[in-house]
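Visitor: Have a look; sequence and predicted model below, questions after that.
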Amino acid sequence: MRWLSLSLITVVLVATIGLGWVFDVVYQHYAGDAQNDTADEIQHAEILTKQLADTLAESGDAQQFVAIWQNSEGYQLRVLPLAELVLPESLLVSLSAGNTLNLESDTDISIHRLIPKSESVLIMEIPSPEETAQQSNNRYWFTSLFYLLLILLFLLWAQPLITRLLQLRKTARAFGKGELSQRIRVGKVSYISDLETEFNHMAQRIEDLVSDVKLLSSAVSHDLRTPLARIRMGLDTLSEETDPVKRQAYEDRINEHIDDMVELIETLLGYARLDQAMLELERKPIDISQLLHKLVEKKQQPDKSITLNHNHKSAMVSGDPTYLKMLFSNLLQNALQHAQHRVHIEIGTSAGALVIWVADDGPGIAADMQSDVFKPFVRSRNSKHKGHGVGLAICKRVVDWHQGSIEVQQSANLKGAEFMVTLPKATTIT
């Protein structure tokens, strides 16, 4: 949403300040020319009025001169006694002193000039310049054009947002109808890329939960049915047996089956609790190299060697130490169970991320099983060890919480299984 906020602020500033400044410069230039023309015309009329007033002072009959005077520019002349002018005292004093007085109305501009050696005032009326009305019309046009461009600019900005929101709604609607594989393709230029990414994470998590529920129900129906059947058979046999030694053997066997059931139920509950644990992650900078060194020292075995190769000074990620330790402990334990003699761990970097490889020289994982080994209660066909197939599912869940990835392939050197974990590096390292 940060990109959405920044782009909105940018558009508002450009639209209001940028467009406003451009239109203001254009309008001021146009209006300035019109005002200069009007000022020149008034100045010309003032000079003409002064000359006519001086001429009337020399002639005998001012009214007769005004009656026959005509002007091709539409100027009108009047002569009024000074006493008939209704003006403030200050203006009358200024006019009597020989100054020119300009009065403007809605229809015309009146230029007043006292006729020398008389008590009469010559008034020249000139029509208001046509540019004034035209200027008013142009102001409306400029204003309309400004708002039109403003709306177009906002529409151009909003069009990608509307498109992405419609796509988000379409995908969410399809997802709600049960198409759990639906995802939003996050565009390179998107105001809501964070929201789209979070939607995809949410959709993936829901799909994983639904898949886990199906696998859990399948595991419960399969793995619990077997020990229950054995317990029932043991109880039936025990009820018919009178030999104390055989009865004790049957009881011990029934207890073993009960222990298997308890272990399976605890495994199911533990895996289910992982979803609740995600809400309690405590992220902090963690040095993966130190964590792996401690795990290697703890899990050393006399008949199998564990090597750790790390050529970087620091391998810091941001995550929860408890669950990252669980992640690599499960991977290392899984490698030791299937390895014949060697387990190799290597730490590297790639495009701002930390990459950890855990490989062994065991039988490996078949290519058609590599995409399923991270699902709960799925076990490799090559595995001869007892377990419920939850360890790698826990690894996948922990990696997803830390916005990383985990893959499995055949090791090029050891020829067994090789797990590759990619985790984002810590943003700040102190």
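Guide: In hand now; what should we look at?
Visitor: For the rest of this, base every contact and every neighbour count on C-alpha atoms.
Guide: Noted.
Visitor: Pull the residues that contact stretch 394-412.
Guide: Applying CA atoms under 8 Å, 6 or more residues apart in numbering, the external contacts of stretch 394-412 come out as 271, 274, 278, 319, 323-324, 326-328, 330-331, 359-360, 364-365, 367, 370, 374, 376, 416-424.
Visitor: Try it again at 7 Å.
Guide: Contacts with stretch 394-412, where a contact means CA atoms under 7 Å, 6 or more residues apart in numbering, come from 278, 319, 323, 327, 359, 364, 370, 374, 416-424.
Visitor: now swap in stretch 258-276 and tell me
Guide: Contacts of stretch 258-276 (CA under 7 Å, 6+ apart): 224, 227.
Visitor: Now do the buried residues in it.
Guide: For stretch 258-276, burial by neighbour count (16 or more other CA atoms under 10 Å) applies to 258, 261, 264, 267-268, 271.
Visitor: can you give me the helices in the stretch 251-400 of the chain?
Guide: Secondary structure of the stretch 251-400 of the chain (DSSP state H, counting those that start in this stretch): helices located at 288-298, 321-338, 391-401.
Visitor: Also the stretch 101-250 of the chain?
Guide: For the stretch 101-250 of the chain, applying DSSP H, counting those that start in this stretch gives helices covering 130-176, 193-223, 225-240, 244-277.
Visitor: can you state the direction angle for the longest one and helix 193-223?
Guide: Angle of helix 130-176 versus helix 193-223, following axes from the mean of the first three to the mean of the last three CA atoms, to 10 degrees, is 10 degrees.
Visitor: Also the last one?
Guide: Put simply, helix 244-277 runs at 170 degrees to helix 193-223, going by the same axes, to 10 degrees.
Visitor: Surely residue 338 touches residue 362?
Guide: Yes. Using CA atoms under 7 Å, residue 338 is in contact with residue 362, at 5.1 Å.
Visitor: on that earlier part again, closest to residue 353 out of the helices of the stretch 101-250 of the chain?
Guide: helix 193-223 (18.7 Å; CA to CA).
Visitor: Now that closest one: buried residues?
Guide: 193, 196, 199-201, 203-205, 207, 212, 215-216, 219-220, 223.
Visitor: one more structure, for comparison:
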Amino acid sequence: MTGTDPDAGSARERSQGLARSLFRVALPRWRGGRYSLSKLFFNFYLLAMGSFVAIAFTADLVISTAQRGITDDYARRFMRGTITLIEDELFRHPRSSWEKKIQTIDEKFSYKLGIVERITLDRKLTPSQVDKLDAGDIAIDHDGDIMYHRLGTSSLVLVVGPLAASRNPEQTDRLPLELRLRLLTWSLIGVIFGIALWFWIRPVWRDLEALRQTARDLGDGDFEARSPAARSQLIAPLSDTMNSMAERVQQLMATHRELSCGISHELRTPIARMRFALEMLTETDDPAERERLWGMMEADLDELDHLIDTSLTYARFEREAPEPHFSSVRFADWLADEVESVRLLGRDLELAVDTSQLPENLAVDLDRKAMPYALRNLLRNAFKYAARQIRVSAELDGERILIHVDDDGIGIPPEEREHVFSAFTRLDRSRDRSTGGYGLGLAIARRVLELHGGSATADAAPLGGARFTLAWQARQ
């Protein structure tokens, strides 16, 4: 890699400041105890328990209403015998003594008995209950849990109830047994639900705290920070997304630093040559010398233009990872056309294309916009180092298509073959103007092949120099 300079350092500081600002905007506002585990627990508990109680009471009301008719029929059948016996007992005595007799009978029952005039019930009972009463049936008042039965054809009505009332003086001020059981049941449910909720929400809170701390570290510029493995399956996708985002940001920052440092270094050489040529141009009147200096500056401008174009291409592949658009091509014809389009750059080098190992009329799927970047960059690299000849060949290996670009140059040491695909990486012997380059061509080629789900590799060539191979699935 090339060295850094003050301009690259300031660019790195600006990019880090931008990343910190972005993370601070996204940082959860959980500072100063605004949100705590206990507050989260109680808010969630009240919401969940309140909803549960409301649903339970609503369901109980609906079920009670639906079963009321069934309950009424059961109660009538259950109490009909008792009421009939009381009625028969009253009919054995004169009507004038019924009030006294009902008080005597009342002492033998746990619930209250009484006799009222029929006309007094018109306002207490509904029209349907009055109709039942006049028909000689038992009318039930649900609000007071009281039963009414007309005594024969008289205007008197037997009143039985309230059925739930107790005659025990000690229980007069106490809550009804049913209500006490309900309160006890709901209390137990609330406690059990609270304990279960606490053990469920505690790991969630710990995961949220870990995410908060990771976001804070990233906001402070520590791009190595990662969220630990989440204990809760609810937070696990968020934690994975946070880590993926951090890795992507770190990768983009590294690419930005790499491009900034590399480009700032590469710009110095042509700019220095142009400044030197301009100074010489002002000091000479020789037309031939002036023509030579103009040619030097034009070459430097072309070099600057190529550097900027190549850098933008590499940055686009690094930043956007564009979606590939595959189309099927007749591969032998496509390969021959692409090689022919750059043949002039090879000057007097011998450039051959061998497709004899391919099946006839083979069709291959590739991105017709991106794949030429990879092939042309391999050919340009071969043009720099080949001594006399370059050979491009292709073969079908199972489901994969392979393109080999061989040259008879100086080759690449085994320990450098993977390293040459990194951006702005050049072998020491290539740092002269005769070969030029910025170490971006091979990096772009690898990015293109990754876009195709394939690979770009370097090896020794049969011609004695370097072999670069592009491999991907022939059918996508």
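Guide: It's in. The structure presented is a predicted model; accordingly, all values stated were derived computationally and were not measured.
Visitor: Can you calculate the TM-score here?
Guide: Superposed pair, TM-score by TM-score structural alignment, normalised by the length of structure 1: 0.66. Supporting alignment: 387 aligned residues with a CA RMSD of 5.2 Å.
Visitor: about what we covered before: and the contacts of stretch 394-412 of structure 1, which of them are buried?
Guide: Burial by neighbour count, 16+ other CA under 10 Å: within the contacts of stretch 394-412 of structure 1 this picks out 319, 323, 327, 359, 364, 370, 374, 416-424.
Visitor: from these, which is closest to residue 130 of structure 1?
Guide: residue 424 (71.6 Å).
Visitor: ok now do the closest one, which residues does it touch?
Guide: 317, 352-354, 404 are the contacts of residue 424 of structure 1 under CA under 7 Å, 6+ apart.
Visitor: Pick out the most distant pair among those residues.
Guide: 352 and 404, at 11.9 Å, using CA to CA across the contacts of residue 424 of structure 1.
Visitor: which of the two has more neighbours?
Guide: For the pair residue 352 of structure 1 and residue 404, the greater number of neighbours falls to residue 404 (17 against 11), based on other CA atoms under 10 Å.
Visitor: What distance do you get for that one to residue 93 of structure 1?
Guide: Distance from residue 404 of structure 1 to residue 93 of structure 1, counting by CA to CA, to the nearest Å: 91 Å.
Visitor: do the same with residue 161 of structure 1
Guide: Counting by CA to CA, the separation of residue 161 of structure 1 from residue 93 of structure 1 is 69 Å.
Visitor: Compare neighbour counts for these two and give me the winner.
Guide: residue 161 (17 against 12).
Visitor: Can you tell me, leaving aside adjacent residues, what's nearest to the more buried one?
Guide: residue 191 (6.3 Å; CA to CA, 6 or more residues apart in numbering).
Visitor: got it, and residue 82 of structure 1?
Guide: Closest to residue 82 of structure 1 by CA to CA, 6+ apart is residue 120, at 5.1 Å.
Visitor: And the one you found, what's its match in structure 2?
Guide: Correspondence of residue 120 of structure 1 to structure 2, assessed by TM-score structural alignment: residue 156.
Visitor: Could you do residue 63 of structure 1 as well?
Guide: Checking TM-score structural alignment: residue 63 of structure 1 goes with residue 99.
Visitor: Quick check: the one helix or strand its match maps to compared with structure 1, mean distance?
Guide: Per DSSP states H and E: residue 99 of structure 2 is located in helix 98-106. For helix 98-106 of structure 2, the mean deviation from structure 1 after alignment is 2.7 Å (mean CA distance after the TM-score superposition for structure 1).
Visitor: Past that helix, which element shows up next along the chain?
Guide: In N-to-C order, the element after helix 98-106 of structure 2 by DSSP H and E is strand 113-117.
Visitor: what sits up against stretch 17-27 of structure 2?
Guide: For stretch 17-27 of structure 2, the external contacting residues (CA under 7 Å, 6+ apart) are 215-216, 218-221.
Visitor: nearest to residue 69 of structure 2, of these?
Guide: Among the contacts of stretch 17-27 of structure 2, and counting by CA to CA, the member closest to residue 69 of structure 2 is residue 215, at 61.5 Å.
Visitor: ok, how many other residues are close to the closest one?
Guide: Residues near residue 215 of structure 2, counting by other CA under 10 Å, number 26.
Visitor: Structure 1: which residue goes with that one?
Guide: Aligned by TM-score structural alignment, residue 215 of structure 2 pairs with residue 169 of structure 1.
Visitor: How about residue 354 of structure 2?
Guide: Residue 354 of structure 2 maps onto residue 307 in structure 1, by TM-score structural alignment.
Visitor: Hmm, residue 346 and that match touching each other?
Guide: No. When contacts are counted by CA under 7 Å, residue 307 of structure 1 is not listed as touching residue 346 (8.3 Å).
Visitor: how far away is residue 40 of structure 2 from residue 46 of structure 2?
Guide: 10 Å.
Visitor: Revised request: answer the last question for residue 196 of structure 2.
Guide: If you go by CA to CA, the gap between residue 196 of structure 2 and residue 46 of structure 2 works out to 14 Å.
Visitor: sorry, back to before: between residue 307 and residue 346 of structure 1, which is the more surrounded one?
Guide: residue 346 (17 against 14).
Visitor: For that one, list the residues it contacts.
Guide: When contacts are counted by CA under 7 Å, 6+ apart, residue 346 of structure 1 touches 308-310, 356-358.
Visitor: Grab the two from those that are most spread out in space.
Guide: Spatial extent of these (CA to CA) is set by the pair 310 and 358 at 12.5 Å.
Visitor: who's more crowded, those two?
Guide: When residue 310 of structure 1 and residue 358 are compared on other CA under 10 Å, the one with more neighbours turns out to be residue 358, at 23 against 14.
Visitor: Correct me if wrong: the more buried one contacts residue 422.
Guide: No. Using CA under 7 Å, residue 358 of structure 1 is not in contact with residue 422, being 11.7 Å away.
Visitor: hang on, the earlier thing: residues near the residue nearest to residue 161 of structure 1, how many?
Guide: Neighbourhood size, residue 191 of structure 1 [other CA under 10 Å]: 23.
Visitor: Residue 395 of structure 1 versus that one, what's the distance?
Guide: Taking CA to CA, one finds residue 191 of structure 1 at 33 Å from residue 395 of structure 1.
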